[in-house]
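In: show me the folded form of this:
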Amino acid sequence: MTDAVDNLPDNVAELRAMVRYRDLLIEKLKHQLAGLRRHRFGSSSEALDQLEMTLEEVEIAAAAEPVGPSSADLALAKGQPKRRPLPDHLPRNELMLSPGEACSRCGGRLKTLDEDVTEELEYVPGRFVVNRVVRPRMACACCEAVHQAPLPSRPIERGRPGPGLLAHVLVSKYADHLPLYRQSAIYGREGVDLERSTLSDWVGRSTALLEPLADAIGRHVLRAKAIFADDTPVSMLSPGSGKTKTARLWAYVRDERPWVGSAPPAAWYRFSIDRRAARPLDHLGSFEGWMHADGYAGFEDLYRTGRVREVACMAHIRRKFFDVHAAQGSAIAAEALQRIAALYAVEQEARGQPPDRRAAIRRANAAALFDDLGTWLKAQLPKISGKSPLAAAIRYALARLPRLRAYLENGILEIDNNTAERAIRGVAVGRKNWLFAGSEGGGKAAAIAYTLIETAKLNGIDPQAWLTDVIGRIADHKITRLDELLPWTYAQHG
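Out: This next block holds a predicted model:
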């Protein structure tokens, strides 16, 4: 469960007002959507896509928040049509669950009275199938006691999606950047009618189910000696205004592969409604060690604790000189890029070596280059206009280089923060398709999904195969043995 429920008001009237606002917003969006569907040309077509995604995120946010009955229950309560039967053309896999041959009460022989059939829509790579779970109801010939095998646990209580289908929807949305309304259209071409609102409900409920696993990945990241941190803006609907505000999605990454560390790589994502310094301070409350990051001033509170030591990023320094050179063809910027390239050449030799060897290579081949870069930049500054973009790039570099020097002596550190930037890249691509979060709860659902999917990818695991396995097991899995479901454990036993 997400912790959004902790932020809900205690006043019943306020709660009712929140639910009423959400329902009115959904109805308003549906009304606008119906109108735009009648005019699918030109700019209205683009507006239709945006409205589809707006409604999608609002519904995911509603499903992710553990308050009140499910959307399916509400639909039945309102007298809306019941869900349609699963298409007849799909292949059926039948599983027979029998209570046995003998009565557990008296030992008498059982005879069949009737049977219950539960159909589950499942997705295996490339096709849909229907799993039919048949459970005969049997009576004892001696004492007439009725026996029936229990229905296996389902990922979504009273829902019909199988683990593979839920995994496919999550991966399609957050790894392949397919909004749910597009997925709905794709499934429709296969003769399977799954409305966007249904898929939204599944996403919200699946991420709530998987949240303990994302938390376990977060604890693994925070046990590292060094992490990489970055954040990216995400628009979020502002309740009551009909507008959006800028929220943030943070990525914290542990990756010891460059120095042959034994811990598996992992990426942990967190959502916040703003970029205040209190956010990373809260996220990293238990972390002690080095943190690779950009020059965001909000991290200063972390560094002042003494628990977290900063490692600046050469890639950010390089980027500023690259931009100046691309715009102006500056000879000074070109030489700065060449000097930085020489430092990266040393990293090619150090990559894949143990920490002590990496530190020795850097001391021998990079330390002098690093010092010369700083000395040379200081000498260039008086030669140019202090208000020029080049002067700004030099001042930035001179401010950041002292905070990067630690990498020269410590083999577990990197020259840049590109590891975190790569973790953010998928979010940057995805938000072009899903645009924004419907609420704080919806943003947290996205953070959970990204944590699971990106960590699987870092470990060379197919996220859909792993999530299919996990979603099928996690409901009955002991919380004390949650580490058994982590992607690197799956890789060992899969």
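In: hey, let's count contacts and neighbours off CA atoms from now on
Out: Will do.
In: list the buried residues of stretch 215-233.
Out: In terms of neighbour count (16 or more other Cα atoms under 10 Å), stretch 215-233 has its buried residues at 215, 217-218, 220-222, 224-233.
In: can you pull out the strands in the stretch 51-200 of the chain?
Out: For the stretch 51-200 of the chain, the strands defined by DSSP state E, counting those that start in this stretch cover 92-96, 110-124, 127-140, 146-147.
In: how about CSV for these, with distance to Ser388 and mean neighbour count added?
Out: Converted to CSV, the strands of the stretch 51-200 of the chain look like this (distance: least, Cα to Cα, whole Å; neighbours: other Cα atoms under 10 Å):
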stretch, distance to Ser388, mean neighbour count
strand 92-96, 69, 14
strand 110-124, 58, 17
strand 127-140, 59, 20
strand 146-147, 83, 20
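In: and those strands as a markdown table, adding distance to Leu435?
Out: Shown next, in a markdown table, are the strands of the stretch 51-200 of the chain (distance: least, Cα to Cα, whole Å):
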| stretch | distance to Leu435 |
| --- | --- |
| strand 92-96 | 37 |
| strand 110-124 | 27 |
| strand 127-140 | 29 |
| strand 146-147 | 52 |
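In: please identify the helix or strand for Ala393.
Out: helix 389-404 (DSSP states H and E).
In: and that helix, what does it pack onto?
Out: strand 308-311, helix 314-328, helix 367-380 (3 or more Cα pairs under 8 Å, 6 or more residues apart in numbering; DSSP states H and E).
In: go with 10 Å
Out: Judged by 3 or more Cα pairs under 10 Å, 6 or more residues apart in numbering; DSSP states H and E, helix 389-404 is in contact with strand 308-311, helix 314-328, helix 331-350, helix 367-380.
In: go through those and name the closest to Phe128.
Out: helix 314-328 (45.2 Å; Cα to Cα).
In: please point out which parts of that closest one sit buried.
Out: Met314, His316, Ile317, Arg318, Lys320, Phe321, Phe322, Val324, His325.
In: for stretch 423-433, same thing?
Out: With the criterion 16+ other Cα under 10 Å, stretch 423-433 contains buried residues Ala423, Ile424, Gly426, Val427, Gly430, Arg431, Asn433.
In: export the residues you listed to JSON lines and tack on secondary structure and distance to Ile474?
Out: As requested, these are exported to JSON lines (DSSP: H, G, I helix; E, B strand; the rest coil; distance: Cα to Cα, whole Å):
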{"residue": "Ala423", "secondary structure": "helix", "distance to Ile474": "26"}
{"residue": "Ile424", "secondary structure": "helix", "distance to Ile474": "27"}
{"residue": "Gly426", "secondary structure": "helix", "distance to Ile474": "26"}
{"residue": "Val427", "secondary structure": "helix", "distance to Ile474": "26"}
{"residue": "Gly430", "secondary structure": "helix", "distance to Ile474": "27"}
{"residue": "Arg431", "secondary structure": "helix", "distance to Ile474": "29"}
{"residue": "Asn433", "secondary structure": "helix", "distance to Ile474": "29"}
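In: compare with the first, here's sequence two:
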Amino acid sequence: WQKMGLPVTRQDIINWQTKSTEYYLEPLYQLLKEKLLEQKFLHADETTYRVLESETVKTFYWTFLSDKQAEKPITLYHHDPHRSGQVVTSFLGNYSGFLHCDMWQAYGQLVQATLVGCWAHVRRKFFEAVPPEASNKSISNQGVRYCDRMFALEKDWENLSNQERLQLRQKKLAPLMEEFFDWCRKHKAMTLPNSKLGKAFAYTLNHETTFKHVLLDGRLVLSNNLAERAIKTLVIGRKNWLFSQSLNGAKSSAIILSLIETAKRNDLDPEKYLKYLLYKLPNESTLTDKEALSAYLPWTKQVQASCR
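Out: Model (predicted):
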């Protein structure tokens, strides 16, 4: 561009991204957030991120997304300097549905939501407690096998209706969980509390009620892998671009990535969708009219026809 007489600086490119995001894409992001909070089943996860101009050494990207069965799937990313419960309550507000998450204490700040614990985390705790060359009969391996049995049952039921799955969970999974928690209580008393196995027992039993919440609805799932895969997308990106210069840049990236991943979940070509938005939205008379803005949601007929 400079050779053609049009110098484009790095700051120009940064401004184009942040300003176009702020003026045109963020209103749509906020509408998607409203739509997300209307859904009954959500997933959440978070990861660390570096911002050079941040006052804190670490900042965080959060992801909040609808479940696999959602008719209007949404995946949102949110950047914040903190990992506190205030971030969760600020983003989710008075959300009163089911939230799949890990046992990070921040999620406990949600008063009205029903937290659903991730059994993949339970399995991982016991797997990491397996000593080298341990026999299959070792206590930690027994814990792993309990979890494997639960996941095997869920695998057998994956093509059933939610109601059929719920009935089978009450009949087969609930008794297996009770057996597992009783087993944990029995062996915890004989295990050093600061050992890996002791910590696995403590983690499991401290959140027993939350891990049992999967029994409340056939649409709930045993693991939070959906959110972990969503956050992995960001982790892979982080390995490539390493950091953001500013908090505004990190926020802008979160909004753009949200639109890209939500487009994918709605079977759109994300590049076509972004081009469509950046071509159409600047020509709207106002972006505060939710009815007009709703025409740009990824599941609408016009967007589906134009951006596949």
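In: any idea what the TM-score is?
Out: Laid over one another, the chains give 0.88 as their TM-score (TM-score structural alignment, normalised by the length of structure 2), with 298 aligned residues with a Cα RMSD of 2.4 Å.
In: circling back: flag every buried residue along the helix holding Ala393 of structure 1.
Out: 389-395, 397-398, 400-401, 403-404.
In: same question for stretch 148-167 of structure 2.
Out: Met150, Phe151, Glu154, Trp157, Arg165, Leu166.
In: aligned partner of the fifth one in structure 1?
Out: If I follow you right, that is Arg165 of structure 2. Under the alignment (TM-score structural alignment), Arg165 of structure 2 maps onto Arg358 of structure 1.
In: and the first one, by the same measure?
Out: Using TM-score structural alignment as the criterion, Met150 of structure 2 maps onto Leu343 of structure 1.
In: nearest spatial neighbour of that match, skipping sequence neighbours?
Out: Among residues not flanking Leu343 of structure 1 along the chain, Ala366 sits closest, at 5.9 Å (Cα to Cα, 6 or more residues apart in numbering).
In: repeat for Arg124 of structure 2
Out: Val144 (7.8 Å).
In: and the gap between the nearest residue to Val124 of structure 1 once chain neighbours are set aside and Glu56 of structure 1?
Out: Nearest non-adjacent residue to Val124 of structure 1, counting by Cα to Cα, 6+ apart: Gly164, 6.2 Å away. Gly164 of structure 1 is 21 Å from Glu56 of structure 1, where distance means Cα to Cα, to the nearest Å.
In: repeat for Leu180 of structure 1
Out: Counting by Cα to Cα, the gap from Leu180 of structure 1 to Glu56 of structure 1 is 7 Å.
In: residues in contact with both of those two, list them for me.
Out: Arg196, Ser197, Thr198, Leu199, Ser200, Trp434 (Cα atoms under 10 Å, 6 or more residues apart in numbering).
In: restricted to buried residues, select the residues you listed in PyMOL.
Out: Restricted to buried positions by 16+ other Cα under 10 Å, the PyMOL selection for these reads:
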select buried, resi 196+197+198+199+200+434
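In: what's the most distant pair in the shared contacts of Leu180 and Glu56 of structure 1?
Out: Largest pairwise distance in the shared contacts of Leu180 and Glu56 of structure 1, by Cα to Cα, is 16.7 Å, between Thr198 and Trp434.
In: re the thing from before, you'd agree the residue nearest to Val124 of structure 1 is up against Tyr123?
Out: Yes: between Gly164 of structure 1 and Tyr123 there is a contact at 5.2 Å, judged by Cα atoms under 10 Å.
In: picking up where we left off before, and which of the buried residues of helix 314-328 of structure 1 is nearest Glu119 of structure 1?
Out: Distances from Glu119 of structure 1 to those, taken by Cα to Cα, are shortest for His316, at 53.8 Å.
In: quick check: that closest one touching Tyr296?
Out: No: judged on Cα under 10 Å, His316 of structure 1 makes no contact with Tyr296 at a distance of 11.6 Å.
In: sorry, back to before: which residues sit in contact with the residue nearest to Arg124 of structure 2?
Out: Ala120, Val122, Arg123, Arg124, Lys125, Phe126, Phe127, Glu128, Ala129, Val130, Asn136.
In: again with Asp282 of structure 1
Out: Leu302.
In: okay, and it sits in which element?
Out: Going by DSSP H and E, Asp282 of structure 1 is in helix 278-283.
In: report the buried residues of that helix.
Out: Quick answer for helix 278-283 of structure 1 (16+ other Cα under 10 Å): Arg279, Pro280, Leu281, His283.
In: can you name the residues of structure 2 that the helix or strand that comes right after that helix overlays?
Out: Downstream of helix 278-283 of structure 1, the first helix or strand assigned by DSSP H and E is strand 289-292. Mapping strand 289-292 of structure 1 onto structure 2 (TM-score structural alignment) gives residues 97-100.
In: residues making contact with the matching stretch?
Out: 37-45, 64-67, 107, 110, 112-118, 210-211, 213-214, 216-217, 220-227.
In: if you set the cut-off to 8 Å instead, what comes out?
Out: By Cα atoms under 8 Å, 6 or more residues apart in numbering, the residues outside stretch 97-100 of structure 2 that reach it are 39-44, 112-118, 223-224.
In: ditto for stretch 224-231 of structure 1
Out: Contacts of stretch 224-231 of structure 1 (Cα under 8 Å, 6+ apart): 221, 248-255, 287-294, 412-413, 417, 419-421, 424.
In: which among these end up buried?
Out: 221, 248-255, 287-288, 290-294, 412-413, 417, 419-421, 424.
In: neighbours of the alignment partner in structure 1 of Arg229 of structure 2, how many?
Out: Using TM-score structural alignment, the partner of Arg229 of structure 2 in structure 1 is Arg422. Counted with other Cα atoms under 10 Å, residues neighbouring Arg422 of structure 1 total 13.
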